[in-house]
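Q: sequence unavailable; structure follows:
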C-alpha cells in the first residue's frame, strides 16, 4: 500500500479509493532532530470524486498541490536523517493544512477556478473526508512528533511551494520563511539564506500565519512548545529533479549549520 501511495504523492491522478492511511511516512526511523511535513505533496484525487469536475490540466496546477515541494522535502529528509510525513491526497479533496471546521478546508473556488465536486456537500460527506484524509494524516504527524520528542529535542518544519505570479502580480521572492509567535528557528534561517546575495528572501511572504496557513505547525509544534517554521519556495525554481535536489541540499545544509534553538554544540 505504501508504494502505491508514494506513487500518487509523486503526482498521479489515477488509482483506487482513498486508502485507510493518507499519510506517507518516509524515513520514519530517521534519527535527526527535525520532523518534516508536506501537506500539499500530491495532486491525487480518488476516482469516486470524478476529478472533482476538473480537467487534468487543472489538477496539474498549484490549486491541486505544491509542485516540487515533495522532491525538496525528500532530499531534506535524506540529508537530515529526518522523518517526513506527506499527504497522499490533493488539497482539493480536503486541505490538511486547514482546521477542518473552517469554510475553505474544502474549498469551493481556488485561484479563480470553481471546484464543482465540492459544491453542496452534505455534512456526512464533509465528515467522511475528514475521517479518511485529514485525521489519518494528522495522526501520522502526531506519531512522528511524539517519537521524536521521546528521543530528545525536536523541531517541526513544513515544506511548500508557491506560484511566481498570483492574480497578475509578480512575486519577487525566491523563498519565503513563515513563522508565528516563535522566531527561534526562523530568525537564524532567514539570516543564513540572506548570506546568498542572489536570493530574495521573504519574511512571512508570500503568506503569513494570518492567512491561516500555519495549522499543522501550530497544532503539532508551536502549541506544544516546539520550534517550528514553514518554508515556501517559488515553484518555477523547482521544475526539475535537479532543482529540487539543489534546494533540498541548500536548506538541509543551513539547518545542519544553525542547529536547534538552544543547541550550542559544535556544528
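A: Arrived safely. What you see is a predicted model; the values in this text were computed from it and never measured.
Q: CA atoms for contacts and neighbours, from now on please.
A: Noted.
Q: centre-most residue in the chain?
A: In the chain, the C-alpha nearest the mean C-alpha coordinate belongs to residue 38, at 2.8 Å (C-alpha atoms, centre = their mean).
Q: excluding chain neighbours, what is closest to it?
A: Excluding the flanking residues, the one nearest residue 38 by C-alpha to C-alpha, 6 or more residues apart in numbering is residue 86, at 4.5 Å.
Q: could you point out which element follows the helix or strand that contains the one you found?
A: Using DSSP states H and E, the element containing residue 86 is strand 84-87. The element immediately downstream of strand 84-87 (helix or strand, assigned by DSSP H and E) is strand 109-110.
Q: mind listing the strands for this protein?
A: Along the chain, the segments classed as strands by DSSP state E run 23-26, 34-38, 84-87, 109-110, 113-114, 155-162, 165-166, 169-170, 175-178, 201-203, 228-234.
Q: this is the other structure I want to compare:
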C-alpha cells in the first residue's frame, strides 16, 4: 500500500530504451500522494484500502504544508519545467504515467493484466489499447481498474491536458511485474508499441516524456 511494486523498474527500462525523461517520486504515497490534487481527501490518506495509517491522523496545516513542500511540489515543478523546456525547443512531447495495481482490492479480483486509463483525449490511449489487444493471452482494461473519475488522472490533467499533449496512464497488475523477468517483458512490450507509434520524423530525437509516480494508485 506504500508504493506501486514493479512500476519503477519498468519505467526505468522504458525511459532508457525510448530516450525519454523519467520523473519519479522518492517519498511513499502514504506520506503524500503526488498524483492527487491538493484538495483531495486522500492526498494524505488516513486509510489505504482497509489499513488505517496512524501517522496521518490529526495532521496540522503546518505538517500538511511540510509534506507538500517535501514531495508534491518538487514533483510537479520538475514535470512542468521539463515539459516547458521541451516545448520551447519544439520537441514533440507525450506524457505517459506508469503504475501498478494489486490483483485483489477490497476483496475483489481484478482480471486485467494491464489497464490503459484515459479521458476524452484518446490520441495515445486508442492505439495503445489496440496494440495491447492484439497480444495473445493479455486481458486489457480500458479505464480499469481505475478511471479519471477516481481522481487517479491528476498528473496528466495538470500537465498534459492544458498544453494539448497526448497522454495516457498505464496500470500493470503487480504480480505481472514482481520480478525482473516480468518487468523486462512488459517494459519491452510497451517500448515496442511506443516505437511503432512514433512518426518517422520523430525517431531521430525520441519524443516521449515519461512521468512515473510511485504514489499514484493501489
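A: Good, I have the coordinates. Source: prediction; values computed, not measured.
Q: superposing both, give me the TM-score.
A: TM-score for the superposed chains, counting by TM-score structural alignment, normalised by the length of structure 2: 0.89, backed by 202 aligned residues with a C-alpha RMSD of 1.3 Å.
Q: map the residue nearest to the centre of structure 1 across to structure 2 for me.
A: Pairing criterion TM-score structural alignment: no partner of residue 38 of structure 1 within structure 2 is identified.
Q: residue 38 of structure 1 and residue 167 of structure 1: what is the separation?
A: As judged by C-alpha to C-alpha, to the nearest Å, residue 38 of structure 1 and residue 167 of structure 1 stand 25 Å apart.
Q: next: residue 105 of structure 1.
A: Separation of residue 105 of structure 1 from residue 167 of structure 1 (C-alpha to C-alpha): 21 Å.
Q: of the two, which one has the most company?
A: residue 105 (20 against 7; other C-alpha atoms under 10 Å).
Q: contacting residues for the more buried one?
A: Taking C-alpha atoms under 8 Å, 6 or more residues apart in numbering, we find residue 105 of structure 1 in contact with 94, 95, 96, 97, 98, 99.
Q: doesn't residue 137 make contact with the third one?
A: Okay, so that is residue 96 of structure 1. Yes. Residue 96 of structure 1 is within contact range of residue 137, at 7.4 Å (criterion: C-alpha atoms under 8 Å).
Q: what do these two both touch?
A: Common contacts of residue 96 of structure 1 and residue 137 (C-alpha under 8 Å, 6+ apart): residue 87.
Q: neighbours of the corresponding residue of structure 1 for residue 44 of structure 2, how many?
A: If you follow residue 44 of structure 2 across to structure 1 using TM-score structural alignment, you land on residue 106. Neighbour count for residue 106 of structure 1, taken as other C-alpha under 10 Å: 24.
Q: in contact with the closest residue to residue 106 of structure 1 other than its chain neighbours, which residues?
A: Closest residue to residue 106 of structure 1 apart from its sequence neighbours, by C-alpha to C-alpha, 6+ apart: residue 94 at 4.8 Å. By C-alpha under 8 Å, 6+ apart, the contact list for residue 94 of structure 1 reads 100, 105, 106, 107, 129, 130, 133, 134.
Q: dump the residues you listed to CSV, plus distance to residue 187 of structure 1.
A: Output for these, formatted as CSV (distance: C-alpha to C-alpha, whole Å):
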residue, distance to residue 187 of structure 1
100, 30
105, 29
106, 33
107, 33
129, 36
130, 34
133, 33
134, 30
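Q: keep only the residues you listed that stay in contact in structure 2.
A: Retained in structure 2 by both residues aligned by TM-score structural alignment, their matches' C-alpha atoms under 8 Å are the following of the contacts of residue 94 of structure 1: 105, 106, 107, 129, 130, 133, 134.
Q: in a markdown table, list the residues you listed along with distance to residue 121 of structure 1.
A: Shown next, in a markdown table, are those (distance: C-alpha to C-alpha, whole Å):
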| residue | distance to residue 121 of structure 1 |
| --- | --- |
| 105 | 12 |
| 106 | 9 |
| 107 | 11 |
| 129 | 11 |
| 130 | 13 |
| 133 | 16 |
| 134 | 16 |
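Q: top of those by neighbour count?
A: residue 134 (28 neighbours).
Q: what's the counterpart of that residue in structure 2?
A: Using TM-score structural alignment, the equivalent of residue 134 of structure 1 in structure 2 is residue 72.
Q: contacts only, for its match.
A: Residues near residue 72 of structure 2 by C-alpha under 8 Å, 6+ apart: 32, 33, 34.
Q: please redo it, this time with the cut-off set to 6 Å
A: Listed by C-alpha atoms under 6 Å, 6 or more residues apart in numbering, the contact partners of residue 72 of structure 2 are residue 34.
Q: now it: how far from residue 104 of structure 2?
A: 28 Å.
Q: circling back: in structure 2, what stretch matches the strand holding residue 86 of structure 1?
A: Using TM-score structural alignment, strand 84-87 of structure 1 pairs with 22-25 in structure 2.
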